[in-house]
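J.: kindly generate the corresponding structure for this input.
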Amino acid sequence: MRQTFDETTDPSFGARHLPLLRARMAEQGLDGFLIPHEDEHQNEYLPDANERLAWATGFTGSAGAAVVMRDRAAMFTDGRYTVQVKAQTDPALFERFDLGDVARYLEGAPQGAVIGYDPRLHSPDALAQLQEAASRAGATLKPVEVNPLDQAWGEGRPAQPAAPVVPHPDDYSGESHAAKRARIGKAVAKAGADAALLTAPSSIAWLFNVRGGDVIRSPLPIGQALLQADGRARLFLDSAKVTNALPAWLGDEVQIEAPERLAEALDALAGRRVMIDPALSSAWYFDRLEQAGATAVRAPDPCAVPRAVKNAVEIEGSRQAHIRDGAALSRFLHWVDTTAQQTLPDEREVVEALERFREETGALKDLSFDTIAGAGPNGALPHYKPVTRTIRRIEKGSLLLVDGGGQYLDGTTDVTRTVAVGEPSADQRRMFTLVLKAHIAMATIRFPPGTSGMALDAIARAPLWHAGLDYDHGTGHGVGSYLGVHEGPQRIAKWGTSQPLLEGMILSNEPGYYREGHWGIRIETLQVVTPAVVPEGGERPMHGFEQLTFAPLDRRLIEVGLLRPDERAYVDAYHAETLAKVGPLLDGEAKTWLAQACAPL
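T.: Below you'll find the predicted structure:
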């Protein structure tokens, strides 16, 4: 029976599957095996066929890892999944640690232990740290030719996806793929390389102006490409994905080939310099290039920053997608504030309602991720999604946190709203307002060119820090243009990247507060970096953010007395703009409700 990974995943997976894995490990002489969440393309969201970590452990989050030894095992997750991992994995089978502690765990491996890894699943950057840690313990990391987990999974493993790859018109992309290939080819040559090996699905989709459906909730095609410095390219795709329109769309300068030809193509690169990203491409590619006699030029994916810097067409498309999505969300919030307050639906019904309103736009291609609806205590789980065992009904006196987004041809959305069910308490109002102050701080910040998101993160957290509070996730992530809802290299977080925030980059703004066992609060909108201009009376040019998301905040949760005059003015201006942009798309009771929801504080 084929296994899919949704609400059926549970802690019993470990008890059933670890013995199967350990038997295969023993056949290969392995004392341990590393299981990353990432797949062969370093995807965050995976096809069911690549959900190896979920199969072995039961954990379905988008960030994690496991180390399975002969007599013990460990599970590693980040702060978003502290509660989820407890619910989905068996504590009798897995010790639990922070995701940053994998190397430290390997330092405790038995001397002489041989720990296997699949070189197709680990980037060389990540692998180097683990190899050093194992070496300090006197253990060895050994690449495997055949993944023992894949062997153990056997016939129950789902088939690899083969969704059609279709053109993404220039009306949405704003630049032809020929122009992109020429531009990126020049960057490859400037880096001293003859070609670039691209393995990230988002880069494939962006560079060739195509979209697919191999990755859940993201219109991405799984494949690889070799881009020459002159702009010509070889694109390796399963023939089942190649639609009739694709060859003509790509033209004579792009050769479509079967994935089985990739190894041969790499072997033919002897003596050539090949640009490849050690953070995104797996160690297998580096090993193959070395064996072929090619030189790997380690450099960031040359498509990453150009993809993140949206052009005028993409920015305008995002504006329109968000207005359309904002109307759907406003209809949903009207439903929550009226019908749901009386019927007190469960979380699954809340999710279905929001998805129905998005579908009614007639433009929705897919969700941008599985909708999160957390009632009461479930709202305290930042990446919670309603599953059979945990579904709650919303309750009077509590909060409902809803986080969702849509994939539209002209843009990708991601928005979170927290609403009161019944009359909110003074404590709920205070906490919501502190999160709102954090949100406003990031929405209104000005910063000089060259500033990274890491440098801005503390500005959002300051109102919460001042009150002795914090949240265990980043303040903002990059977002694609009808691509992934999580897109690098830009982000706003305590940790991570020194990548400057550049004009045209889209990021989320999502501070929060989570009281475990009670409720959670998050306010999220998307915003785009504006051109750097000298503010009136200033001396230096400064970037800022233009708001893209428009949907009302729950005014019942705002403690106006905690807001400064400028913060109160921001809320009123934001609501006025929401009414002006979204209001014309509504009618009847929903339009009347929106006018009341957007009234001045």
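J.: hey, let's count contacts and neighbours off CA atoms from now on
T.: Noted.
J.: quick check, central residue of the chain?
T.: residue 486 (3.0 Å; CA atoms, centre = their mean).
J.: what helices and strands are in contact with the host helix or strand of residue 65?
T.: Per DSSP states H and E, residue 65 falls inside strand 64-69. Judged by 3 or more CA pairs under 8 Å, 6 or more residues apart in numbering; DSSP states H and E, the packing partners of strand 64-69 are strand 32-36, helix 52-57, strand 73-77.
J.: continuing past the last one, what's the next helix or strand?
T.: For strand 73-77, the following helix or strand on the C-terminal side (DSSP H and E) is helix 82-88.
J.: run through who's touching that next one.
T.: Outside helix 82-88, the residues that touch it by CA atoms under 8 Å, 6 or more residues apart in numbering are 9-11, 57-61, 77, 381, 384.
J.: still on that earlier bit, want to throw the helices and strands packed on strand 64-69 into CSV with mean neighbour count?
T.: Below are the helices and strands packed on strand 64-69 laid out as CSV (neighbours: other CA atoms under 10 Å):
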stretch, mean neighbour count
strand 32-36, 24
helix 52-57, 26
strand 73-77, 22
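J.: out of the ones you listed, nearest to residue 16?
T.: The closest of the helices and strands packed on strand 64-69 to residue 16 is helix 52-57. By CA to CA, the value is 8.5 Å.
J.: and for residue 493, the neighbour number?
T.: By other CA atoms under 10 Å, the residues close to residue 493 number 22.
J.: next one: the one 5 residues further on
T.: Residue 498 has 16 neighbours, counted by other CA under 10 Å.
J.: longest helix in this protein, by residue count?
T.: For the chain, the helix with the greatest residue count under DSSP state H is helix 312-335.
J.: and the helix or strand following that one, how far out from the chain middle?
T.: Next helix or strand after helix 312-335 toward the C-terminus (DSSP H and E): helix 341-343. Per CA atoms, centre = their mean, to the nearest Å, the displacement of helix 341-343 from the mean C-alpha position of its chain is 33 Å.
J.: residue 231 belongs to a helix?
T.: No: under DSSP: H, G, I helix; E, B strand; the rest coil, residue 231 sits outside any helix and is assigned coil.
J.: now show me the structure for the sequence below, then we'll compare the two:
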Amino acid sequence: MFQTYDPPSESGARGDRLVALRAELTRRGLDGFIVPRTDTHQNEYVAPCEERLAWLTGFGGSAGAAVVLQDKAAIFVDGRYTLQVRNQVDTTAFEPLHLIETPPSSWIARTAKPGMCIGYDAMLHTINGVKTLKAACEKAGVKLVAVDGNPIDAIWSDRPEPPLAPVVLHPMAFAGEAASDKIARLQAELREAKTDAAVIAQLDSIAWLFNIRGGDIARIPVTLAFAILRADAAPQLFIDGRKLSGNVAETLGHLAEIAEPEGFLPALDAFSGKCVLVDPDWGAQAIADRLVAAGAKLRFGSDPVLLPKALKNTAEIDGARAAHRRDGAAYARFLKWFTEEAPKGGLDEISTAKALETFRAETGKLKDISFDTISGSGPNGAIVHYRVTTDTCRPIEMNSLYLCDSGAQYEDGTTDVTRTFAVGEPSADMKREFTLVLKGHIGLSSARFPQGTSGAQLDTLARIPLWKGGLDFDHGTGHGVGSYLSVHEGPQRIAKTNKVPLQPGMIVSNEPGTYRTGKWGIRIENLELVSPASAIEGGERPMLSLETLTLIPIDRKLIETDLLTGEERAWVDAYHARVLQEIGPLVDEETRAWLEGATAPLEG
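T.: Below is the predicted model of the structure:
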């Protein structure tokens, strides 16, 4: 399952593709084209047949876009990929820019000339995204045009076929609620809101709603499909019938009207005069265009599945806890092996990541890793979302830091954990910065907060110790996590701009870090379950807290105990005591003996 990403090795081949794209644009009467890194469902991970940005540019990250004009081109990535993009993309052909600081819309506004005609694929851009692009184009006197057929597809001669992984039913023991009950619950909400239907485009929403899982997208157990949830009739599910076995087809047939994917857009024509809910942050512009043309009344709002999916029920919470105990035991075995083998030399980023996956696979429960493992040694650890290739793979050297961000997909839960380890003796600077990250992690993990508090309000707690030390990190502090679904799930996040109130049952990550370009990266990540807090003496309001799900030791060798307060030291000791208590009985005697040392109380 572990794979390295090796972008096209010949920059000349990518140059030929850029030339071919420009020729195709000229044939269509276009002066430019926008290439997002997404598919028709706005997925973070996409099928090989949807990797248009990687095919054109060589960039292998999970977020980005390119704009190609006849005389210049730019590629846009966020703060996670500012180093990676320069390693993978020919910067003489594509100017690398920050996706947030200089988004494609602002680049177009200042670069495109009046009278130009720039194309876009309306199935690959959200409604809100197109709104921003149109405003920028109008400002520049440029015409933004939806293309009939993607021009990259026209020149991509060996484009892979769409995936056809079989669909499986997700057991009630893990789902915790029948699909028919979920559908009825959301239909009642639509009726209450006087809405006739809702378009469901997100694949994890469809998987959750119908209690199905698939294998069309790497790392996320979903199936390519669209759905229309109707308030007063059975939902419609548009999915390739070749993926449905007899039992699955029969079960879904009792829940929904099943049709082939090409029937999705035409089915929207039936909603003339009806009120249809579309999520402007996830729904493609082509969906809105089709509904408007049909005479439907558009209602913009959040995907109705998002919040119910994020609020884990008892079965999903029990599954998450079980998955993390299993994952913790596998990781403990890996850590014992790593601490013994790394000082000998011979390990590198790829072999170590493969070893970790092997330990997880030996549980007999691993379905897949939950994302491409970030295995960064030394300076590669400073690349926030580093994806190791055979060309970039570094040995794990003595007196260095190794950062590993990884996760697993089990049928009962999804895990995501980052640990940073010292190989040999860490320097004083390494220990200082690691401890500041740890203080931020503890600050968030220990938080008590009233109902209605958002991730934006909590984000600062993880940054204050780093700010005091003159440090920060250019990514959110945490993201939502699904239940045997996407490792990145909304609507909740721990981030500066996320205003969604945290509610019991939500799972979020807690992952502050700091990154020294050319030297090392440090990140500590646990998953946390939002839960009611125990009563506080003298308090007058009910509070929420974060229950840590991840049960994996933190490298004590990297902790500068003098920088910790008494409460912070108590947190570390209590966390490690819990790791030993819950994971110790699940591992062999040798691993338990190692674990006892790794979780011993802090000294000094």
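J.: need the counterpart of the residue nearest to the centre of the first structure in the second structure.
T.: Under the alignment (TM-score structural alignment), residue 486 of the first structure pairs with residue 488 in the second structure.
J.: likewise residue 421 of the first structure?
T.: Using TM-score structural alignment, residue 421 of the first structure pairs with residue 423 in the second structure.
J.: run a quick neighbour tally on its match.
T.: Neighbourhood size, residue 423 of the second structure [other CA under 10 Å]: 19.
J.: same question for residue 450 of the second structure.
T.: Close neighbours of residue 450 of the second structure, defined as other CA under 10 Å, add up to 15.
J.: and residue 466 of the first structure, by the same measure?
T.: Residue 466 of the first structure has 10 neighbours, counted by other CA under 10 Å.
J.: one step back: right, and the match of residue 421 of the first structure touches residue 402 too?
T.: Yes: between residue 423 of the second structure and residue 402 there is a contact under CA atoms under 8 Å: 7.2 Å.
J.: please enumerate the shared neighbours of the two.
T.: Counting by CA under 8 Å, 6+ apart, the common neighbours of residue 423 of the second structure and residue 402 are residue 396.
J.: show me the contacts for residue 238 of the first structure.
T.: Contacts for residue 238 of the first structure (CA under 8 Å, 6+ apart) come out as 162, 223, 257-259.
J.: just the residues you listed: which are in strands?
T.: If you go by DSSP state E, these have residue 257 in strands.
J.: which pair of the contacts of residue 238 of the first structure spans the longest distance?
T.: Farthest pair in these (CA to CA) is 162 and 257. Separation: 14.9 Å.
J.: my guess is the match of residue 486 of the first structure contacts residue 480, does it?
T.: Yes: contact criterion CA under 8 Å: residue 488 of the second structure and residue 480 qualify, at 5.6 Å.
J.: residue with max distance from the center of the first structure?
T.: residue 537 (39.1 Å).
J.: show me what contacts that residue?
T.: Taking CA under 8 Å, 6+ apart, one finds nothing in contact with residue 537 of the first structure.
J.: all strands for the stretch 51-200 of the first structure, in order.
T.: For the stretch 51-200 of the first structure, strands defined by DSSP state E, counting those that start in this stretch occupy the ranges 64-69, 73-77, 95-98, 114-117, 140-143, 166-167, 195-198.
J.: can you tell which of those is closest to residue 210 of the first structure?
T.: It's strand 166-167; of the strands of the stretch 51-200 of the first structure, that one is closest to residue 210 of the first structure (CA to CA) at 4.5 Å.
J.: could I get the strands of the stretch 51-200 of the first structure as JSON lines with distance to residue 368 of the first structure?
T.: What follows is these, written out as JSON lines (distance: least, CA to CA, whole Å):
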{"stretch": "strand 64-69", "distance to residue 368 of the first structure": "21"}
{"stretch": "strand 73-77", "distance to residue 368 of the first structure": "22"}
{"stretch": "strand 95-98", "distance to residue 368 of the first structure": "27"}
{"stretch": "strand 114-117", "distance to residue 368 of the first structure": "31"}
{"stretch": "strand 140-143", "distance to residue 368 of the first structure": "35"}
{"stretch": "strand 166-167", "distance to residue 368 of the first structure": "18"}
{"stretch": "strand 195-198", "distance to residue 368 of the first structure": "23"}
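J.: give me the neighbour count for residue 470 of the first structure.
T.: Around residue 470 of the first structure there are 17 residues (other CA under 10 Å).
J.: ditto for residue 301 of the first structure
T.: By other CA under 10 Å, 24 other residues sit near residue 301 of the first structure.
J.: tell me if it really is in a helix.
T.: No: using three-state DSSP, the assignment for residue 301 of the first structure is coil, not a helix.
J.: ok, and the closest non-adjacent residue to the residue mapped onto it from the second structure?
T.: Matched by TM-score structural alignment, residue 301 of the first structure corresponds to residue 303 in the second structure. The spatial neighbour of residue 303 of the second structure that comes closest, neighbours along the chain excluded (CA to CA, 6 or more residues apart in numbering), is residue 279 at 5.3 Å.
J.: show me what contacts the one you found?
T.: Going by CA under 8 Å, 6+ apart, residue 279 of the second structure touches 199, 300-303.
J.: could you measure from it over to residue 366 of the second structure?
T.: In this view, residue 279 of the second structure and residue 366 of the second structure are 33 Å apart by CA to CA, to the nearest Å.
J.: same check, this time on residue 513 of the second structure
T.: Separation of residue 513 of the second structure from residue 366 of the second structure (CA to CA) stands at 28 Å.
J.: again, but for residue 288 of the second structure
T.: Taking CA to CA, one finds residue 288 of the second structure at 39 Å from residue 366 of the second structure.
J.: neighbour count: these two, which is higher?
T.: Between residue 288 of the second structure and residue 366, counted using other CA under 10 Å, the more crowded position is residue 288 (26 against 20).
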